[in-house]
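Participant: Here is my input, please return the structure:
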Amino acid sequence: MDMKDKFISIFEENIQRDGSTELLNWLKKSDFFTAPASTKYHLSREGGLCEHSIHVYERLLNYVTREMIDVSAETIAICGLLHDVCKVDFYKTELRNAKDEYGQWVKVPYYTVEDKLPYGHGEKSVYIVSGFMRLSREEAMAIRWHMGSFDDSVRGGSYTLNNAFERYPLSLMLHIADLEATYLDEKE
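Facilitator: Sure, this is the predicted structure:
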């Protein structure tokens, strides 16, 4: 099973909320399944975003199960699979000059960012998902704060981030799952 089919299978098995079918159809029409996860850091390749989302889902599922936290399968799937929908239609491919193995200059593709909706990272994902289906407060907080202190809005520390992690443990768990997926599962 390829990553797109795996993502769709997990989504359809676990997410039954009103609006979920429309959200999945929107993802299928977007570049979600072909976009990279980043420009150069992790899974900077076609399909990287979908693959990363599955890794985060699997890490979050394992974490919640191990810690015996009372979180529904639907909530785990929503947070894990959809935390980075802010990256839909976010990357574009450009060409630059680089030397090939023979020392000749050739044009090579690379990813750049074209942010058409500059609304932040986690909050943009919450905004997009909420346009299709209602999120619980816990889900919205987890998705909003999944970047932890790597988010530009909390440089130097944030009482708001601490408050979110204390009040909504799923926020911390999603952040950890995202870090583990990025730095342990997606080493290139």
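Participant: From now on I want contacts and neighbour counts done on CA atoms only, so please keep to that.
Facilitator: Noted.
Participant: neighbours of residue 19, just the number please.
Facilitator: Neighbours of residue 19 under the rule other C-alpha atoms under 10 Å: 15.
Participant: how about it, what does it touch?
Facilitator: 132-134 (C-alpha atoms under 8 Å, 6 or more residues apart in numbering).
Participant: Which parts of the chain are helices?
Facilitator: Taking DSSP state H, the helices of the chain run over residues 3-14, 20-29, 48-67, 73-82, 122-130, 137-144, 159-167, 169-180.
Participant: circling back: can I get the contacts of residue 19 in CSV including distance to residue 120 and neighbour count?
Facilitator: Shown next, in CSV, are the contacts of residue 19 (distance: C-alpha to C-alpha, whole Å; neighbours: other C-alpha atoms under 10 Å):
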residue, distance to residue 120, neighbour count
132, 19, 17
133, 20, 15
134, 20, 15
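Participant: quick one: which of the residues you listed is nearest to residue 65?
Facilitator: residue 134 (24.4 Å; C-alpha to C-alpha).
Participant: Alongside the first, I'd like the structure of this one:
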Amino acid sequence: MAELTEKTSALLDIFGKHAPVQKDGTFSAEAVKETVLEMADYIIANKEECSALKAWMDSHDFWTSPASTRFHGNVKGGLAAHSLMVAVQALRFAPAFAENFSLSKISDNFSFTAEDVFIAALSHDFCKAGTYAMESKKTKDFNGNWKYEPYYKTKSDLRNLGHGGESVLLLLDSMPSLLKNRTVLEAVKFHMGFSDLAPMETYNYSNILQNPLVLLIQLADQSAAQWWDL
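Facilitator: The predicted model follows:
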């Protein structure tokens, strides 16, 4: 618990130093990238995979993609800003979350580290990187004049394995050692909760919820999207 508290605090200090996201949800894309990279360098122990992860984000439009087409973070760079805020929220909640879980009867079955929290939060929406295209539509302004308004639309040729499943696959592309870390993979796969379950997955979903990192990332994702509009 002491190590988790120490490392989450250090990661949050990095966020505070750069101040990439403001209280009103505005953000500096450059500061977001700088913050994420510094946090990754600090917490990811496998430096080869850390480098591969950063290369993946550079080559898959992670830094410029929106977080959605209209629900939250639907601006250039919104995906990276949202992912950072999910990480920040998860890191803020993590020590108290872990302490509370330690009181439960299944506490000996699961554990998570600050590295697990950061990686799961950062990668939970990797499936969105490079999946949107900028288009424009003809609308009228307040004076009744026609104008072209830009908007994001999901690419028509998109193919993936589902929201959480695709993010897991893309994470493993750069960090294959996580194949043995079921705690993180479950947190990424099921970060959408009941809204993104296949019929067969609903039967054993209660087992998935025993993993505290699943619930932590779900809470962090929702609070980042709703409280910061990111």
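Participant: about what we covered before: among the contacts of residue 19 of the first structure, which recur in the second structure?
Facilitator: Among these, the contacts conserved in the second structure (both residues aligned by TM-score structural alignment, their matches' C-alpha atoms under 8 Å) are 132-133.
Participant: Mind checking which of the contacts of residue 19 of the first structure are in strands?
Facilitator: Per DSSP state E, strands hold no members of the contacts of residue 19 of the first structure.
Participant: Next, format the contacts of residue 19 of the first structure as TSV and append distance to residue 75 of the first structure.
Facilitator: Output for the contacts of residue 19 of the first structure, formatted as TSV (distance: C-alpha to C-alpha, whole Å):
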residue	distance to residue 75 of the first structure
132	15
133	12
134	12
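Participant: now, which of the contacts of residue 19 of the first structure sits nearest residue 146 of the first structure?
Facilitator: So of the contacts of residue 19 of the first structure, ranked by how close each gets to residue 146 of the first structure (C-alpha to C-alpha), first place is residue 134, at 18.3 Å.
Participant: In contact with the closest one, which residues are there?
Facilitator: 17-19.
Participant: With distance to residue 144 of the first structure added, can I get those in a markdown table?
Facilitator: A markdown table is the format used below for these (distance: C-alpha to C-alpha, whole Å):
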| residue | distance to residue 144 of the first structure |
| --- | --- |
| 17 | 20 |
| 18 | 21 |
| 19 | 20 |
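Participant: burial of the closest residue to residue 47 of the second structure other than its chain neighbours, as a residue count?
Facilitator: Among residues not flanking residue 47 of the second structure along the chain, residue 41 sits closest, at 7.7 Å (C-alpha to C-alpha, 6 or more residues apart in numbering). Applying other C-alpha under 10 Å, we find 15 residues neighbouring residue 41 of the second structure.
Participant: correct me, but residue 41 of the second structure touches residue 50?
Facilitator: Yes: because the distance of 7.0 Å satisfies C-alpha atoms under 8 Å, residue 41 of the second structure is recorded as touching residue 50.
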